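1. here are the coordinates; sequence isn't available:
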């Protein structure tokens, strides 16, 4: 990978129509060049997407994805687009020549090794590199496709429901494979999706109602607006003396947490634009739920106002979480056919590896795994004292309406719920410092100003829960 990057860097500057003028404006206005390129690319995809409905046949739809996806990739990444081509070609060859039962693992090993090389190059040689975002999504999609092809060769009694749903019975043609990877609204930043979902979209023309488009436009505008608000709380200075120096300790910690939370809106912004473009092209309908949620990658309310850690984790980067659940959590370190605590840890470690090599990623995901274990213990031991019933299919925030229904919860349930929400939010932002800053020395300096309270409390609770038995609730008539 480094040799490819070195060869590319020696090439003459590429001729990308319109990009030089855009870059000049960014330099003049002191805007981040790469970020603006991505946003302009996503907006261009949104503008083109409605015309996708005019394409006359399935092969044309595949071809249009390849042409449009590579065009927007060339605009943003120029020569670095070659990395996606290398990954596709090697995957396609391995699917044809490797034994079917090994093809998925071989493809996954190659793609992750290649992605690690990309991360290494970015973190040690080119910090402003952006094409690895597309490579991350590509790795997720191709790995899932290859493992699903291996699953298709198993006997039906060995397949889980997830395997049966995603299984691939034949190798896609090169055109189909490229159309799947270069699906233009999501090629730059994701989210990812399964191959059978892509095939269903290509073969079935659908148009979302105007209310869905209106909702997606409003969501994108809100995310863009809060992205600009985040400039007032820049995460780069939260450990500097000039960051609210006169504020009391608690307020300063909360303001640091606010900076971390607002930083996430740069991700919400690009994912909301990708979803907007995909739905405009007719992608995203889910027959199971009868909703246009196929490209929804975040439940922002659940992440930013989480009632517990499980809700927060499940609401963030949904497609990556689903991919990890399908291809890691449900397959690694099973005990009697069921995932274990090590399955959770393995999922978080694979997620960290997928994101990069910086220690901050691994600290963040290890903290997340520990938070999840503590949250499980608290929920199992104490929730029934405050909420007497539970509807797993209800919206997470529906618990706040139980206060108006006699017999459903304890009068002090609101304290349990609001306390859980507050501590979950603070724990998330504390861990998020590692994910967003990455520099370990800076992270330690910031955490020391918190006296390392969140991880200390987490470890103490884990020790307590694993060395004590839960109190039994007395039954009443």
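-> Noted; the coordinates are in hand. Here the structure is a predicted model, which is why all the values come from computation and not from measurement.
2. Please make it C-alpha for all contacts and neighbour counts, starting now.
-> Noted.
3. show me the contacts for residue 72.
-> Residues near residue 72 by Cα atoms under 8 Å, 6 or more residues apart in numbering: 41, 45, 184, 188.
4. Show the secondary-structure elements that the top helix by length along the chain is packed against.
-> With secondary structure taken from DSSP state H, the chain has its longest helix at helix 359-386. Helix 359-386 is packed against helix 309-315, helix 341-355, helix 413-437, helix 453-467, with contacts defined by 3 or more Cα pairs under 8 Å, 6 or more residues apart in numbering; DSSP states H and E.
5. Which of the contacts of residue 72 sits closest to residue 73?
-> The shortest approach to residue 73 among the contacts of residue 72 belongs to residue 188, at 6.7 Å (Cα to Cα).
6. Regarding the closest one, what is its secondary structure?
-> coil (DSSP: H, G, I helix; E, B strand; the rest coil).
7. Neighbours of residue 267, how many?
-> Residue 267 has 17 neighbouring residues, counting by other Cα atoms under 10 Å.
8. What lies in contact with the strand or helix carrying it?
-> Assessed by DSSP states H and E, residue 267 sits inside helix 265-280. Helix 265-280 is contacted by residues 39, 42-43, 45-47, 49-50, 185-186, 189-191, 207-208, 213, 216-217, 219-220, 223-224, 226-227, 230, 284, 292, 295-298 when judged by Cα under 8 Å, 6+ apart.
9. adding another structure so you can compare the two:
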């Protein structure tokens, strides 16, 4: 009950949190959040040493720890996170699993979240009850769809392999549901995971005892990586500061420097999320929640995998040379949710670009009501549209293949593409972080709207011109031969 104790100290003015926050240069809510995330690891250790053997108390332990954590961070406003859980329990109980239950859950949760944003959101980075609520929204939406898929399975309808893995043949009990909602390792910032994973973990379907040494080692490695990225974030945003980009001094530098600075700021700004996900994944692994089957090594040895709650692929992220690499590596569980529960279920639209547009619109709504969110996901739509159409065109050209086959030019090309991803990640992320139109538009002005110039005219100007140039080059080559 450490959270409630610290909250009471805060009420009477005796909490050390404000002093420590000022000492390290952050805010009290941010420090509370960090403390809570770090507490997930020892809570996992205590679970294995004192709670695991008492089967009937497992869900209770998760509830007590999660509620305590919620109270520490949000006080009495933590009740908001309980309401959607009660609603889905009641609708499932009275309506049963199915389409109606999924629709009601979707509409109610998105509506509740958006109202929360309207009431609490400001131009700053807010840490309020809406932070865990946005994670909870996806978890409960997925739960309702998984119950619907389970009903389809019972009727003998065909499901995809991914849907089969998460489909539920029975509704959760109230205690199971609340334990799922408040699971302490990832209640606050994710990662999200299916109820099927949660109940398999609680019911001892994962080889937790047998593979203890393996996952404990992996959990510790993730913990250290998380702490390393946390330090890198603090150093990076000190060197590359968003306040400087909003100042008049920023305009005094060269246009190339401004683009590079904005890109490096964005890269380190993302470390804030990466460090949180690594730390929460460490706790999930330490609990034994992250089991993901087995794999065979090149030497023929079978080993267990503990990456089921992985939300960031570090090597792919750091080595990204196109925006698809960022999508594949960053916020993986949310992207998986968007793909499985939004994009693929919009198949009836009959147009992939339209399905992608509405999926990105959903993600923007899910993040908040500020214009910056919508600009960021609109940027993603434009960039991905260009990349998906550009790559098949240029990959067939002789020049492109020659550049990648030469030992020197391939590294030059890699460096050029790496600079492209860093620079335009800065362009894309600036609205997301700054939120307010007046702020992010000011940054865009300092960059001379380069992203709009590069990506907006692709379909109507650059694409036709590129095809004409390649065709003309092919004709000249044929004539020369």
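-> That came through fine. As the structure is a computational prediction, the values presented were derived from the model and not from experiment.
10. Once they're superposed, tell me the TM-score.
-> The TM-score (TM-score structural alignment, normalised by the length of structure 1) is 0.85; 445 aligned residues with a Cα RMSD of 2.9 Å.
11. Centre-most residue in structure 2?
-> For structure 2, residue 331 is the residue whose C-alpha lies nearest the centre (Cα atoms, centre = their mean; 2.7 Å).
12. Now check structure 1 for the residue matching that residue.
-> In structure 1, the residue matched to residue 331 of structure 2 (TM-score structural alignment) is residue 317.
13. For the residue nearest to the centre of structure 2, which residues are in contact?
-> The neighbours of residue 331 of structure 2, taking Cα under 8 Å, 6+ apart as the test, are 311-312.
14. What of the one 4 residues further on?
-> For residue 335 of structure 2, the set of contacting residues under the criterion of Cα under 8 Å, 6+ apart consists of residue 327.
15. so it is in which element?
-> In this structure, residue 335 of structure 2 sits in helix 332-337 according to DSSP H and E.
16. once aligned to structure 1, how far is that helix on average?
-> Here the mean offset of helix 332-337 of structure 2 against structure 1 after fitting is 0.5 Å, by mean Cα distance after the TM-score superposition for structure 1.
17. Just give the number of residues close to the equivalent of residue 455 of structure 2 over in structure 1.
-> Under the alignment by TM-score structural alignment, residue 455 of structure 2 pairs with residue 458 in structure 1. A count of nearby residues for residue 458 of structure 1, using other Cα under 10 Å, gives 18.
18. try residue 9 of structure 1
-> By other Cα under 10 Å, neighbour count at residue 9 of structure 1 equals 12.
19. likewise residue 167 of structure 2?
-> Neighbours of residue 167 of structure 2 (other Cα under 10 Å): 24.
20. Pull the contacting residues for it.
-> Residue 167 of structure 2 is in contact with 146-150, 153, 196, counting by Cα under 8 Å, 6+ apart.
21. show me where the stretch 101-250 of structure 1 has helices.
-> Taking DSSP state H, counting those that start in this stretch, the helices of the stretch 101-250 of structure 1 run over residues 132-152, 161-166, 174-181, 195-203, 210-229, 249-263.
22. Which stretch among those helices is buried most, on average?
-> When the helices of the stretch 101-250 of structure 1 are scored by mean count of other Cα atoms under 10 Å, the highest mean neighbour count falls to helix 132-152 (a mean of 24).
23. dump the residue contacts of residue 71 of structure 2.
-> Taking Cα under 8 Å, 6+ apart as the criterion, residue 71 of structure 2 is in contact with 3-4, 7, 78.
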